[in-house]
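what would the 3D arrangement of this be:
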Amino acid sequence: MAIAAFISYLSLEKKYSPHTVKAYEKDLTDFCVFCKTAYELSNIEDASYPMVRNWIVSLVETKISNRSVNRKVSSLKSYFKFLMKTGSIQTNPLAKHKALKTAKKLEIPFSEAEMEEMLNVLPFENSFEGVRDRLVIELLYATGMRRAELINLKLQNVDISNRSIKVLGKRNKERIIPLLESTIHLFIEYFTLRKVIENGENSQTVFITSKGNKIYETLVYRIINGYFSKVSSKVKKSPHILRHTFATHMLNQGADLNSVKELLGHASLASTQVYTHNSIAELKKVHSKAHPRNR
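Have a look, this model is predicted:
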């Protein structure tokens, strides 16, 4: 079946994560169900653009966001591109499709004052979990790495002597990120405590639970949300906001956009430029204070 071949292609050739592959598969399954119900069409390879458009209308009527609709249609578009590539179809029905308009997602980073309070004022317990949680927060803020990258960080990829870590990002792309002196000290303290945790030395990943198991997504979220609730009134407090904060603060302090792009592991500058709106606001303040015409 063409869908099975496509899923295999995403997994084996494109090296997409299991989570991403699952999302693609669900989107295609949803469209299959729609075609079967609305048109008694079993093979979606034979679907026309009017059919897809009616699917989009039905999705919008269920009140899901335009962003979610666009993601589903993007999955379908990728599938049709795959069918074109393999010669299964001659025309891509979505070739000229335009995505639905979406409101810009405004993600507000933590301020430098909030980060200062978090890392230098807020007390952390002097225990394995306390040190681990502080290291999780510091590492996300100091490197801008993704939550999944932190969860899968291997012991062998932390180089204390060279003050750097090797991160495996999207599409299995590796990058080296330098570490701050404060982060190095935390790593040393954490590794000392980690050795006495059950199963700790058997685990290949850096971050583990108090039972010695690999740390997981919801725990990382709970760590970030829990601690930042003590210092910030912002609605969204997540690992991704820390990545956003890293990029914004780096740019505010004059870091080169290309350097930030490399540190974040972005494939293109366009992905990094979404973080520049905050630094532009900061530049306006500096410009206003420093320009002779404003004196």
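
alpha carbons only for contacts and neighbour counts from here, please
Fine.

please compute how far stretch 145-165 lies from its chain's middle.
In this view, stretch 145-165 has its centroid 16 Å away from the chain centroid, taken as C-alpha atoms, centre = their mean, to the nearest Å.

give me the buried positions along that stretch.
145-147, 150-155, 158, 164-165 (16 or more other C-alpha atoms under 10 Å).

output those residues as JSON lines; include the columns distance to residue 199 and secondary structure.
Shown next, in JSON lines, are the buried residues of stretch 145-165 (distance: C-alpha to C-alpha, whole Å; DSSP: H, G, I helix; E, B strand; the rest coil):
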{"residue": "145", "distance to residue 199": "26", "secondary structure": "coil"}
{"residue": "146", "distance to residue 199": "25", "secondary structure": "coil"}
{"residue": "147", "distance to residue 199": "23", "secondary structure": "helix"}
{"residue": "150", "distance to residue 199": "19", "secondary structure": "helix"}
{"residue": "151", "distance to residue 199": "17", "secondary structure": "helix"}
{"residue": "152", "distance to residue 199": "17", "secondary structure": "coil"}
{"residue": "153", "distance to residue 199": "17", "secondary structure": "coil"}
{"residue": "154", "distance to residue 199": "15", "secondary structure": "strand"}
{"residue": "155", "distance to residue 199": "14", "secondary structure": "helix"}
{"residue": "158", "distance to residue 199": "19", "secondary structure": "strand"}
{"residue": "164", "distance to residue 199": "25", "secondary structure": "strand"}
{"residue": "165", "distance to residue 199": "23", "secondary structure": "strand"}
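
here's the other one to compare against:
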Amino acid sequence: MTESELLPEAYAAVLADFERHLAVERDLTPHTVRAYLGDLDSLLGHVARLGGDSLDDLDLRALRSWLAKQQTLGKARTTIARRATSARVFTAWLLRTGRITADPGARLASPKAHRVLPEVLRQDEAIALVETATATAAEEGPMGVRDAAILELLYATGIRVGELCGLDIDDLDFDRNVVRVFGKGRKERTVPFGQPASAALRRWIAERSSIARAGSGAALFLGARGGRVDQRVVRQVVHDRVSSVPGAPDIAPHGLRHTAATHLLEGGADLRTVQELLGHASMATTQVYTHISNDRLRTAYQQAHPRA
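Okay, here's the model as predicted:
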């Protein structure tokens, strides 16, 4: 029996309404919806164990007690910070929909999450990754051509793996070398790509017909059986291909997103441009890449300067 099945009826009902709000009104991904519900299951379960059975019992004291419990359970600061955010989003929605008269989450503080710098490829490693995939694509057949196009597009644009898997053929504009992407919350943005990615995509589209089936639809990237490619397949492609680059860190598709952003900044792009390309809602999210670039600069200095 799950924790949500043990919740008081009032809590279970409002949680179901909030799930519909997230999925239908905010159009969040199933993964994001599950994350919210997991956090709120934990919160409302905690309030119920304290004796609460109505939304009036969801006050600031209960919220703080719940976060303190997460800390005693050894949860990471990033997890606690995320759960505090979930609580604030939830209580703001409760107030907005008239279910409560004051928002306790507005005064809820949370520990500042440590920003862990993601591993990225050096420029020579990234180039080796895409060029090796392109060089071997023809002899590997349609799947090799597809993999090369996937790697080129991920590195060229920095799009998320979910965004890549959701692309349709019509989202590509070869006249302008841009791709239309639907990001978090179905927010649309247009991202440019270069000639190498354009050439790789054209080669893949020419090969795509040999894999396409009746149910393939307009999906740009297909799996071996002709359906829209799965995110797990793309993650495996990136893992396998990166492992063939000597000395490269083991990164996932999100690592290629970090890599693209870092190389853009190292090449002189400004933060605002990178924010738009990546589809970040907040500049604060993009600013982590300045720390990456500074860290790489410091490392290079320490390795190269005799008086470092």
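
so how far is residue 219 of the second structure from the closest residue to residue 215 of the second structure other than its chain neighbours?
Excluding the flanking residues, the one nearest residue 215 of the second structure by C-alpha to C-alpha, 6 or more residues apart in numbering is residue 227, at 6.5 Å. The spacing between residue 227 of the second structure and residue 219 of the second structure, counted by C-alpha to C-alpha, to the nearest Å, is 8 Å.

residue 131 of the second structure too?
Here residue 131 of the second structure is placed at a distance of 25 Å from residue 219 of the second structure (C-alpha to C-alpha).

more neighbours: which of these two?
residue 219 (19 against 16; other C-alpha atoms under 10 Å).

quick one: residues contacting that one.
Residue 219 of the second structure makes contacts with 166-169, 227-228, as judged by C-alpha atoms under 8 Å, 6 or more residues apart in numbering.

identify the farthest-apart pair in the residues you listed.
For those, the farthest-apart pair by C-alpha to C-alpha is 169 and 227; their separation is 13.7 Å.

looking at the first structure, which of the contacts of residue 219 of the second structure hold up?
Retained in the first structure: 166-169, 228, out of the contacts of residue 219 of the second structure (criterion both residues aligned by TM-score structural alignment, their matches' C-alpha atoms under 8 Å).

which one of those is nearest to residue 273 of the second structure?
Nearest member of these to residue 273 of the second structure, counting by C-alpha to C-alpha, is residue 167, at 22.1 Å.

so where do the helices sit in the stretch 151-300 of the second structure?
161-165, 195-208, 231-243, 253-266, 271-278, 283-286, 288-304 (DSSP state H, counting those that start in this stretch).

of all those helices, which one is nearest residue 155 of the second structure?
Per C-alpha to C-alpha, nearest to residue 155 of the second structure of these: helix 253-266, 5.5 Å.

give me the helices and strands touching the closest one, please.
helix 142-157, helix 231-243, helix 271-278, helix 288-304 (3 or more C-alpha pairs under 8 Å, 6 or more residues apart in numbering; DSSP states H and E).

centroid-nearest residue for the second structure?
By C-alpha atoms, centre = their mean, the mean C-alpha position of the second structure lies nearest to residue 160, the distance being 5.7 Å.

so who does that one touch?
154, 183, 253-254, 257.

let me know the closest of those to residue 102 of the second structure.
Once C-alpha to C-alpha is applied, the member of those that ends up nearest residue 102 of the second structure is residue 183, at 32.3 Å.
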